[in-house]
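Peer 1: Fold the following for me, if possible:
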Amino acid sequence: MTIDELLENFELITNWEDRYRVLIDLGRNLPDFPEEAKTEENRVEGCTSQVWLLCNSLPGEPPRIELRADSDSFIVKGLLAILLLTYSGHTAEEIKRIDIEDIFRQLGLEQNLSPNRRSGFFATVETIHALAEKAA
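Peer 2: A predicted model of the protein is given here:
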C-alpha cells in the first residue's frame, strides 16, 4: 500500500472507529523489528508510548532511506506505519520536502488523536528527519 492509497481508503471511511481499526491493522503489518534494537539509542524522545526507530541508507546516488519502527501501542504502531509509507524509499532531500502536516490533515488525524499522540507523532517526524539527514 502507498500513502496515496491509504488517503483514498480513509476518504471512504467516515466512521472514526473504523479508521482506528484500519490504523491498528496497519500497525499489525509493520515489518518485524529486532528485539535487540529496542534500545535507548533507538527510542524516540517525546512519545508517551515506547517508540523505536531504525534508519538505514540504501545503496544508490543519492542514497534512499529505509525505515523500521515499533511501539508498545497498537494505535501508535498504525501511526508509525503511516510514517513508513510516507518516508521509506525516499532520499533525505525528498523527506525534507514532504508535507506531513498536510497528510496528517487529509487523514483527519488532527481532530481525532489526543494531544499526546499528536505530539509523539511529530516528535517521530523530527527524529526521522534527523536520522535521514545523518544517513545521507
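
Peer 1: CA atoms for contacts and neighbours, from now on please.
Peer 2: Fine.

Peer 1: Helix, strand or coil: sort out Asn56 for me.
Peer 2: strand (DSSP: H, G, I helix; E, B strand; the rest coil).

Peer 1: what's the spacing between it and Arg118?
Peer 2: 25 Å (CA to CA, to the nearest Å).

Peer 1: And Thr39, by the same measure?
Peer 2: Distance from Thr39 to Arg118, by CA to CA: 23 Å.

Peer 1: next one: Gly89
Peer 2: On the measure of CA to CA, Gly89 and Arg118 end up 24 Å apart.

Peer 1: thinking again about what came up before, please say which of Thr39 and Arg118 ends up with more neighbours.
Peer 2: Arg118 (18 against 10; other CA atoms under 10 Å).

Peer 1: any idea which helix or strand carries the more buried one?
Peer 2: helix 115-135 (DSSP states H and E).

Peer 1: And Ala81, by the same measure?
Peer 2: Using DSSP H and E, Ala81 sits in helix 74-87.

Peer 1: Tell me the gap between the helix or strand following that helix and the middle of its chain.
Peer 2: Proceeding N to C from helix 74-87, the next assigned helix or strand is helix 92-97, under DSSP H and E. Helix 92-97 has its C-alpha centroid displaced from the chain centroid by 15 Å (CA atoms, centre = their mean, to the nearest Å).

Peer 1: Tell me the helices and strands packed up against helix 92-97.
Peer 2: On a contact count with 3 or more CA pairs under 8 Å, 6 or more residues apart in numbering; DSSP states H and E, helix 92-97 meets helix 115-135.

Peer 1: one more to put side by side:
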Amino acid sequence: MATPAFEEIVEDFEFLEDWEDRYRHVIEQGKAMEPLDDAFKVPATKVHGCASQVWLHPMIESGVFKFDGDSDALIVRGLIAVLRSLYNGLPVAEVPKVDAGAELARLGLNDHLSAQRSNGLRSMIERIRQVAQENA
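Peer 2: Now for the predicted structure:
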C-alpha cells in the first residue's frame, strides 16, 4: 500500500543505475522540501535515536495524516522527504498498517544506509506510527 508519490520515487529509482545516483536523488528530494518553520523545531517534535538533528511535525486534518520535517543532515532530510511521500495523504487509520520496511526495501535503502542512519530511519517511522495510532 504505497501512495502515488512513493510509487513515483520507486519508478525514479528503477531508472537510476547505481547507488550514488539514487543517493543523490534522495538528497535532491530533501532539498526540494520546504524547510520546517523554526517554531516547530522544539523538543516535542525532535526525534530521538537519530545521529543528526531531526524534527517531525505531524498534522491530522479531516482524518488525513500529513507531516512536515527537517534535519541538519542532507541525506536525512532526503529520507524525511521519502517518508513524506510514503505517508502523507493517507487516512490516519491506514498509517500504522504501512509496512515501511518492505516499501523502503523496494528502494534498496536497507543495503546502503549506515547502521546509524538505519536506526534513525526506524525512529522516524516509529514516531509517525505512534502519532497516527494515538489519533486514529
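
Peer 1: what's the TM-score here?
Peer 2: Put the two chains on top of each other and the TM-score (TM-score structural alignment, normalised by the length of the first structure) is 0.93; 133 aligned residues with a CA RMSD of 1.2 Å.

Peer 1: Look up the closest residue to the residue minimising distance to the centre of the second structure, ignoring the ones flanking it.
Peer 2: Centroid-nearest residue in the second structure: Leu83, 2.2 Å away (criterion: CA atoms, centre = their mean). Computed as CA to CA, 6 or more residues apart in numbering, the closest residue to Leu83 of the second structure that is not its neighbour in sequence is Ile125, at 7.9 Å.

Peer 1: One more: Met124 of the second structure?
Peer 2: Going by CA to CA, 6+ apart, Met124 of the second structure has Val47 as its nearest residue, at 6.5 Å.

Peer 1: which residue lines up with the one you found in the first structure?
Peer 2: Using TM-score structural alignment, the partner of Val47 of the second structure in the first structure is Val44.

Peer 1: list the contacts for its match?
Peer 2: For Val44 of the first structure, the contact set (CA atoms under 8 Å, 6 or more residues apart in numbering) comprises 50-53, 123-124, 127.

Peer 1: SS state for Thr48 of the first structure?
Peer 2: Taking three-state DSSP, the label given to Thr48 of the first structure is coil.

Peer 1: Hmm, Phe121 and it touching each other?
Peer 2: No. The criterion here is CA atoms under 8 Å, and Thr48 of the first structure misses it with Phe121 at 10.1 Å.

Peer 1: These two: which is more packed in?
Peer 2: Applying other CA under 10 Å to Thr48 of the first structure and Phe121 shows that Phe121 carries more neighbours, namely 22 against 13.

Peer 1: what sits against Gly69 of the second structure?
Peer 2: Per CA under 8 Å, 6+ apart, neighbours of Gly69 of the second structure: 35-36, 54-57, 77, 80.

Peer 1: Identify, from these, the entry nearest to Glu134 of the second structure.
Peer 2: Proximity of the contacts of Gly69 of the second structure to Glu134 of the second structure (CA to CA) peaks at His57, which lies at 14.5 Å.

Peer 1: and that closest one, how many neighbours does it have?
Peer 2: Neighbours of His57 of the second structure (other CA under 10 Å): 19.

Peer 1: What separation is there between it and Leu36 of the second structure?
Peer 2: Distance from His57 of the second structure to Leu36 of the second structure, by CA to CA: 8 Å.

Peer 1: Overlap of the contact sets of the two?
Peer 2: 68-69.

Peer 1: what do we get in the second structure for Asn29 of the first structure?
Peer 2: Checking TM-score structural alignment: Asn29 of the first structure goes with Ala32.

Peer 1: Counterpart of Thr127 of the first structure over in the second structure?
Peer 2: Checking TM-score structural alignment: Thr127 of the first structure goes with Arg127.

Peer 1: Apart from its chain neighbours, what residue comes closest to that match?
Peer 2: Going by CA to CA, 6+ apart, Arg127 of the second structure has Val47 as its nearest residue, at 7.3 Å.

Peer 1: try Arg84 of the second structure
Peer 2: Phe67 (6.7 Å).

Peer 1: Likewise for Val131 of the second structure?
Peer 2: Pro58 (7.4 Å).
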